[in-house]
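Visitor: Next one to model:
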Amino acid sequence: MKPLSSTARTSLGRLKDRAQTERSALYDVLDEGRICHLGVVVDGSPRVIPTGYGRSGDTLYLHGSTGATSLLAEEVCVTVTHLDGIVLARSLFHHSVNYRSAVIYGTPRSLIDDDEKLTGLRAITERLAPGQWDVARLPNRKELAATTVLALSLEEASVKVRQGPPSDDDEDYALDLWAGVLPVQQVLGEPVPDPKLRPGIPVPPHIG
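Guide: Model prediction:
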């Protein structure tokens, strides 16, 4: 597995010790997330759009309506961030957060072939709800025609991680103030059925 790229856009300017160089670190961040933020410039104005995504190998898949101008950009920046904890220090200056983040730059490729589109949509669906692709109705030709699916290479990417306790100034360790980390977790709740769900249809095992 080759290491992460080192370009002018992926090289960290500050806190370089938080940079991860292994490609596996990028996969870990992407594979634990469900929502990314797609950054584009449209008509000279920046836009950041939250959207679902999926990964297969070294390709990230994004999708949206064929009428979405944000999916027409030649260059994009995609970010995924996990907030793992609130770092409470003795001084306000040293308060921080524990996090894992990935940033991907590149020129996305709009998929034309229906089979390629389905591959991308499967990756996105399985990232959001593993197992759902095999039980739900697949997109028909009309729905595929109304959907844009982008494939973005993971060639140019960076990963930044901050973990651990606060880092206070030496003299502040003598203060009678609590310091530590408040963990943050995202968990799935109990499934809520559609009000129009016909009686007798149970929650499938991959959901419940």
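
Visitor: Only C-alpha atoms from now on, for both contacts and neighbour counts.
Guide: Fine.

Visitor: Any buried residues in the longest helix seen in the chain, and which?
Guide: Across the chain, the longest stretch assigned as helix under DSSP state H is helix 114-128. For helix 114-128, the neighbour count (16 or more other C-alpha atoms under 10 Å) marks 117, 118, 120, 121, 122, 123, 124, 125, 126, 127, 128 as buried.

Visitor: and the gap between the fifth one and residue 128?
Guide: It refers to residue 122. From residue 122 across to residue 128, the span is 10 Å (C-alpha to C-alpha, to the nearest Å).

Visitor: now swap in residue 26 and tell me
Guide: For residue 26, the distance to residue 128 - C-alpha to C-alpha - is 18 Å.

Visitor: now residue 82
Guide: In terms of C-alpha to C-alpha, residue 82 sits 15 Å off from residue 128.

Visitor: and what of residue 76?
Guide: As judged by C-alpha to C-alpha, residue 76 and residue 128 stand 22 Å apart.

Visitor: now do residue 52
Guide: 7 Å.

Visitor: again with residue 96
Guide: 29 Å.

Visitor: Second input sequence below; structure requested for side-by-side comparison:
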Amino acid sequence: MTQNPALEDILRNLAAIAAEQTGKPPAPSPPKGDPRSIADWDAAEVYISELAAYDPTYEEKIKALIAAQDEKLNRWMQLKHRITRDHNRRKREENELIAKMPPSVRKTMPRKVTKEVYEKRMQEYHTTLHKKWEELERENCRALAKWSVPFFCTRPGVLGEEDLNNHQKKMLDHLFDLFGKEPEVKDSVKKEDLEFSTASCTQNLATEKV
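Guide: Predicted coordinates for the structure are as follows:
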């Protein structure tokens, strides 16, 4: 993709002339400008539209990213349900075992499957969940930067951190609107708890080469 605006205009004009002569619509042109230098939302929106029209694989890549995120969320939810089912099964088995004991033994027999044990397992689950979510954020950041998504491949100094974070969130919403729907997060894992952390995304990209 050329970064020479004058050359891009010449190529567009030549394509338009050729289209008039052949009667065929001109092929989509590469988007104008350098996505790493975009600081304006309107320019970013236009760039994404032009890039999606120019590169037929672009939409597929974004949809695949969304689908992969959705699949991981569903897998994490299944793990949560499995922990709960396992706890309930073990508690039921323990109750059945204790019920067979003599009354004198039942009163003194310690319980192993307790509420505290369950809460500890769930706390470990949520700790692991948030670690995995942060890893997913970093993967998504690298992918979006590699695919020249404005505000994810931005050069240092083009935007302040707060503006960059706000634009990143807005761009994520825009990509979901264009290419897919946001995965539904169910049960005790709330969307706001797993929201894409663009602040950490910015910090990670500042220290990583994409």
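
Visitor: TM-score for these two?
Guide: Scored against TM-score structural alignment, normalised by the length of the first structure, the superposed chains reach a TM-score of 0.22; 84 aligned residues with a C-alpha RMSD of 6.0 Å.

Visitor: follow-up on the earlier one: now render the buried residues of helix 114-128 of the first structure as JSON lines, adding distance to residue 42 of the first structure.
Guide: Output for those, formatted as JSON lines (distance: C-alpha to C-alpha, whole Å):
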{"residue": "117", "distance to residue 42 of the first structure": "24"}
{"residue": "118", "distance to residue 42 of the first structure": "27"}
{"residue": "120", "distance to residue 42 of the first structure": "24"}
{"residue": "121", "distance to residue 42 of the first structure": "24"}
{"residue": "122", "distance to residue 42 of the first structure": "28"}
{"residue": "123", "distance to residue 42 of the first structure": "27"}
{"residue": "124", "distance to residue 42 of the first structure": "24"}
{"residue": "125", "distance to residue 42 of the first structure": "27"}
{"residue": "126", "distance to residue 42 of the first structure": "30"}
{"residue": "127", "distance to residue 42 of the first structure": "28"}
{"residue": "128", "distance to residue 42 of the first structure": "27"}
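
Visitor: from those, which is closest to residue 64 of the first structure?
Guide: residue 121 (10.3 Å; C-alpha to C-alpha).

Visitor: thinking that closest one is in contact with residue 149, fair?
Guide: Yes: applying C-alpha atoms under 8 Å as the test, residue 121 of the first structure and residue 149 come out as touching, 7.4 Å apart.

Visitor: got any residues that touch both of those two?
Guide: Taking C-alpha atoms under 8 Å, 6 or more residues apart in numbering as the criterion, residue 121 of the first structure and residue 149 both touch 61, 63.

Visitor: Distance-wise, check residue 141 of the second structure relative to residue 175 of the second structure.
Guide: Taking C-alpha to C-alpha, one finds residue 141 of the second structure at 13 Å from residue 175 of the second structure.

Visitor: Looking at these two, which one has more neighbours?
Guide: More neighbours surround residue 141 than the other of residue 141 of the second structure and residue 175, with 24 against 20 (other C-alpha atoms under 10 Å).

Visitor: For that one, which non-adjacent residue is closest in space?
Guide: Nearest non-adjacent residue to residue 141 of the second structure, counting by C-alpha to C-alpha, 6 or more residues apart in numbering: residue 201, 6.1 Å away.

Visitor: quick one: contacts for that neighbour?
Guide: 137, 138, 141.

Visitor: secondary structure element for the last one?
Guide: Element membership of residue 141 of the second structure [criterion: DSSP states H and E] is helix 115-146.

Visitor: Sort out which residues of the next helix-or-strand element following that helix are buried, please.
Guide: Later in the chain than helix 115-146 of the second structure, the nearest helix or strand by DSSP H and E is helix 161-179. Buried residues in helix 161-179 of the second structure, counted by 16+ other C-alpha under 10 Å: 164, 165, 167, 168, 169, 171, 172, 175, 176, 179.
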